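Visitor: Would you be able to build a 3D model of this:
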Amino acid sequence: MKKKIKFYVYKISTPILEKKKSKKSDDFSYISNYFNYNILLYCIKAKEINTRLKRIRTFDKSKTIVLEKFEDKYDENFSFGEFLTIAHGVKATSIEIKKLTKTKDFEENEGIVNKVKFFIDKRNGYIYVEHDRNAVITMKKIQSYFSEMSNRKSYYEEFNKINIPFYQLDTHRRFINTTLLEPLDFIEQIKNIKKIYDIEIPLNIEGYQKEKNGVLSSLRERANENEVGEHKAKIVLEDFNFKKMSKELLNFIKFLQENELYENLKVKGSLNSNIPRVFTPETSTKDIMFETEKDVSGWANTDLVFNNLKNIINEDEQLNVIFNTGDVKAVDIKKCLLNLMKDKLYKNLRKLGYTNLKNRKLIMKK
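Guide: Below you'll find the model as predicted:
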């Protein structure tokens, strides 16, 4: 069965310090919008090496996230992962809706599980996160989940050693930041509409009331005579004799947007699929919607989803971009993960009373 699927688009950055062209040895500038997939990959792998139970992270005692799977080499330019999300925290009862009979009681530590897919574009740091019907996954929770401060040391020591003196990681800051990817300008968005449905033009109420002649004036007068009370007015243009956004219609919409009489303009159309969506000048988030096959649990096939998503990305000038990582040298992630595991092992052994651990030889089995 084909159903809608929605992905939010976030921008991940991995800030670094870059040496300024100055004689001062400690004169660095902070590059906040820099992205290097090697840094992000380490953050994910540092979480993935834990056992499944140790990958559990609970927020606000009611929202739980688990990294269930991660494939770095899913595609040449994309990695793929999947979260399990569980909403819980209150006692609840499930009901069979036809007969309203109770089927199960849920305790506070039980909840409904959902699978949330995500894809990371290695070229630019854009992460595409499936809408979570449990309302657990958010941009900030993803950032927090992969930003454990205790995991940083083995990586930043190696990074700073091989990239000195030109690039360094700030040892007091987290490795990754996650922000909303803002959509293009309103006109730039609607330029790419493949099928247009309608244009809704709400009228500025003050301008609408000042009009003395015309259809609107006549309707307003009749409404006042019938004492309909306070109201708003809008015009809807629909049933166009063409499908794609035409140059003439685009110019007309530009006129509407610039005219103070017409406020909160809405254009309804579809971009890469037949799913209609509403575009407004106030749209503040970038997201992608399309239809795909889903099973009875509401979960979609990963490969089918990715093929749809990749086609949309390839046709979008804002998304299909490559960021230059500069001359930064890549860190050996396996080496860093081994050091991280050694540090954790030593810490646990010390808790058990072992001493002189640095003089003991550790044999790592492959």
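Visitor: can we go C-alpha only for contacts and neighbour counts from here?
Guide: Will do.
Visitor: in the protein, which strand has the most residues?
Guide: For the chain, the strand with the greatest residue count under DSSP state E is strand 2-13.
Visitor: Which secondary structure state does E248 sit in?
Guide: At E248 the chain is in helix, as set by DSSP: H, G, I helix; E, B strand; the rest coil.
Visitor: residues in contact with it?
Guide: Taking C-alpha atoms under 8 Å, 6 or more residues apart in numbering, we find E248 in contact with no residue.
Visitor: how close does it sit to Q257?
Guide: 14 Å (C-alpha to C-alpha, to the nearest Å).
Visitor: One more: S218?
Guide: For S218, the distance to Q257 (C-alpha to C-alpha) stands at 25 Å.
Visitor: Which one of the two is surrounded by more residues?
Guide: Between S218 and Q257, counting by other C-alpha atoms under 10 Å, Q257 is the more crowded of the two (20 against 13).
Visitor: secondary structure element for the more buried one?
Guide: Secondary-structure element containing Q257, defined by DSSP states H and E: helix 247-258.
Visitor: do the same with T85
Guide: Counting by DSSP H and E, T85 is found in strand 78-87.
Visitor: same for the helix or strand following that strand, what does it pack against?
Guide: Sequence-wise, the next helix or strand downstream of strand 78-87 (DSSP H and E) is strand 92-96. With contacts taken as 3 or more C-alpha pairs under 8 Å, 6 or more residues apart in numbering; DSSP states H and E, strand 92-96 sits against strand 101-106.
Visitor: who touches the strand it packs on?
Guide: With C-alpha under 8 Å, 6+ apart as the test, strand 101-106 has contacts from 91-96.
Visitor: compare with the first, here's sequence two:
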Amino acid sequence: CFRDYFVHKFRAMLGKNRVIFPGEKVLLAVSGGPASSAMVRQVQEGLSREAAKRLRFVPGLLYVEEGAVRRQSPEQREQTLAQMETLLQATGFPYHLIHLEQALELAPSILQPGPERAGTPGPSYKEAVDSFIQQQRQDGDSGTSLPAHSAQDTPAGPPATPPRLPDAAQTQELLRSFEAAGTATAREELLEMLRTHLIVQAARDRGYTKVMTGESLTRVAVKLLTNLSLGRGAFLAVDTGFTDRRHGDVMVVRPMRDYTAKEIAFYNRFFSIPTVIVPPLFTKRREKPSIHQLVERFLLGLQEEFPSTISTVYRYGGPWGGAGGVGGSGGTHNPHFGCRTGEKLSPEPAKASSESQRCLLCLCGLDTDGGEWGGHWG
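Guide: Now for the predicted structure:
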């Protein structure tokens, strides 16, 4: 019963939003943690021949190795890489392993949204599904939704030697960048930014148009309050919604955002989903915790006494992104109060009117308009 509920929720999330078309290449960003591992298992089961309603996209896996900024020794990093490669190979999907140090080699173009598809509008979702089914019938459905691996993909096979670690000079340069960040909060933001840029660039280089990430409902709730604490309330729709279109040619989707961390933990335990746990981001001696850590402790502490805390924060995220909410365009009335997070939040405040009004780090519009409060300062 629990398994059917878990599977149905995943399929319903994808089916309701209809942003992933049949035959489309989708890159699954895997961290080895509980949520992303459960996401991979859902995709595996959805593509199997026994599935009642099979998924029809073409998956690939990506793991970003971050051992340098997590204070792992070279031996520990190689061990983690070997464990992850074993897990990725077991899925049967093509996979890619990259290091966080590679973010230092990215071209400046990563700081701009990619060109969106030009030309005539594509077919509707229903037309795409009908065309895909008809094509499969003509070709004689072989029972698999996966095409041959491209030359850029690493196909599943016997365990091989893990990829070589980056040069020590690259690792030291990366560590200097993180040590230059004055606070733990700044390092958390820097890590997330570099990771996102790497994932998006990897998707572009390998022809993937969608990226799936494993943020759970718990993680989304923490992100909501963290964004508000950091003054990013205007960008809640793109930072926590089901879809994130800020990168232009690559869309990020979050299919696990309706699952609590507890549900994911039970699912992984009941069905023996393997995970790989890595240490947290390093902190300096006598340094205060990051805002991300404080918000997480606060919410999880409340959750122990009031079990509906996380779901309530998630559910009532609606007022913080629409008109009149935090980061909105003024006014106090919000007709979407109580709506599910990301379904009624408007992404408009995150859009930049021009390149000069775009943040180079997060690619969102600069939130310089004070709205109704602007006239009260200065």
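Visitor: Now the TM-score, please.
Guide: The TM-score (TM-score structural alignment, normalised by the length of the first structure) is 0.22; 136 aligned residues with a C-alpha RMSD of 6.8 Å.
Visitor: The longest strand of the first structure - contacts with which helices or strands?
Guide: Packed against strand 2-13 of the first structure by the contact rule (3+ C-alpha pairs under 8 Å, 6+ apart) you find strand 126-130, strand 177-180, strand 287-293.
Visitor: on that earlier part again, against which helices or strands is the strand holding T85 of the first structure packed?
Guide: Using 3+ C-alpha pairs under 8 Å, 6+ apart, strand 78-87 of the first structure is in contact with strand 63-71, strand 112-121.
Visitor: Report the angle between that strand and strand 63-71.
Guide: Interaxial angle, strand 78-87 of the first structure versus strand 63-71 (axes from the mean of the first three to the mean of the last three C-alpha atoms, to 10 degrees): 160 degrees.
Visitor: buried ones in the helix holding Q257 of the first structure?
Guide: Buried residues in helix 247-258 of the first structure, counted by 16 or more other C-alpha atoms under 10 Å: 253, 256-257.
Visitor: The next helix or strand after it to helix 247-258, inter-axis angle?
Guide: Heading C-terminal from helix 247-258 of the first structure, the first helix or strand you meet, by DSSP H and E, is strand 266-270. Angle, strand 266-270 of the first structure to helix 247-258, by the same axes, to 10 degrees: 150 degrees.
Visitor: packing partners for whichever strand or helix holds M193 of the second structure?
Guide: Here M193 of the second structure, judged by DSSP H and E, is contained in helix 184-205. Judged by 3+ C-alpha pairs under 8 Å, 6+ apart, helix 184-205 of the second structure is in contact with strand 58-65, strand 210-212, helix 291-305.
Visitor: give me the number of residues near the closest residue to V129 of the first structure other than its chain neighbours?
Guide: Using C-alpha to C-alpha, 6 or more residues apart in numbering and skipping the chain neighbours, the partner closest in space to V129 of the first structure is F118 (4.5 Å). Per other C-alpha under 10 Å, the neighbour tally for F118 of the first structure reads 21.
Visitor: I figured F118 of the first structure was touching F80, is that so?
Guide: Yes: look at F118 of the first structure against F80 with C-alpha atoms under 8 Å: they come within range, at 5.9 Å.
Visitor: With distance to Y95 of the second structure and mean neighbour count as added columns, please give the helices and strands packed on helix 184-205 of the second structure in a markdown table.
Guide: Listed next are these as a markdown table, based on distance: least, C-alpha to C-alpha, whole Å; neighbours: other C-alpha atoms under 10 Å:
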| stretch | distance to Y95 of the second structure | mean neighbour count |
| --- | --- | --- |
| strand 58-65 | 4 | 22 |
| strand 210-212 | 13 | 25 |
| helix 291-305 | 30 | 15 |
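Visitor: Of those, which is nearest K16 of the second structure?
Guide: strand 210-212 (15.7 Å; C-alpha to C-alpha).
Visitor: Next secondary structure after that closest one?
Guide: helix 217-229.
Visitor: Summarise which helices and strands the helix or strand following that following helix is packed against.
Guide: Once the chain leaves helix 217-229 of the second structure, the next helix or strand it forms, by DSSP H and E, is helix 236-240. If you count contacts as 3+ C-alpha pairs under 8 Å, 6+ apart, helix 236-240 of the second structure packs onto helix 217-229.
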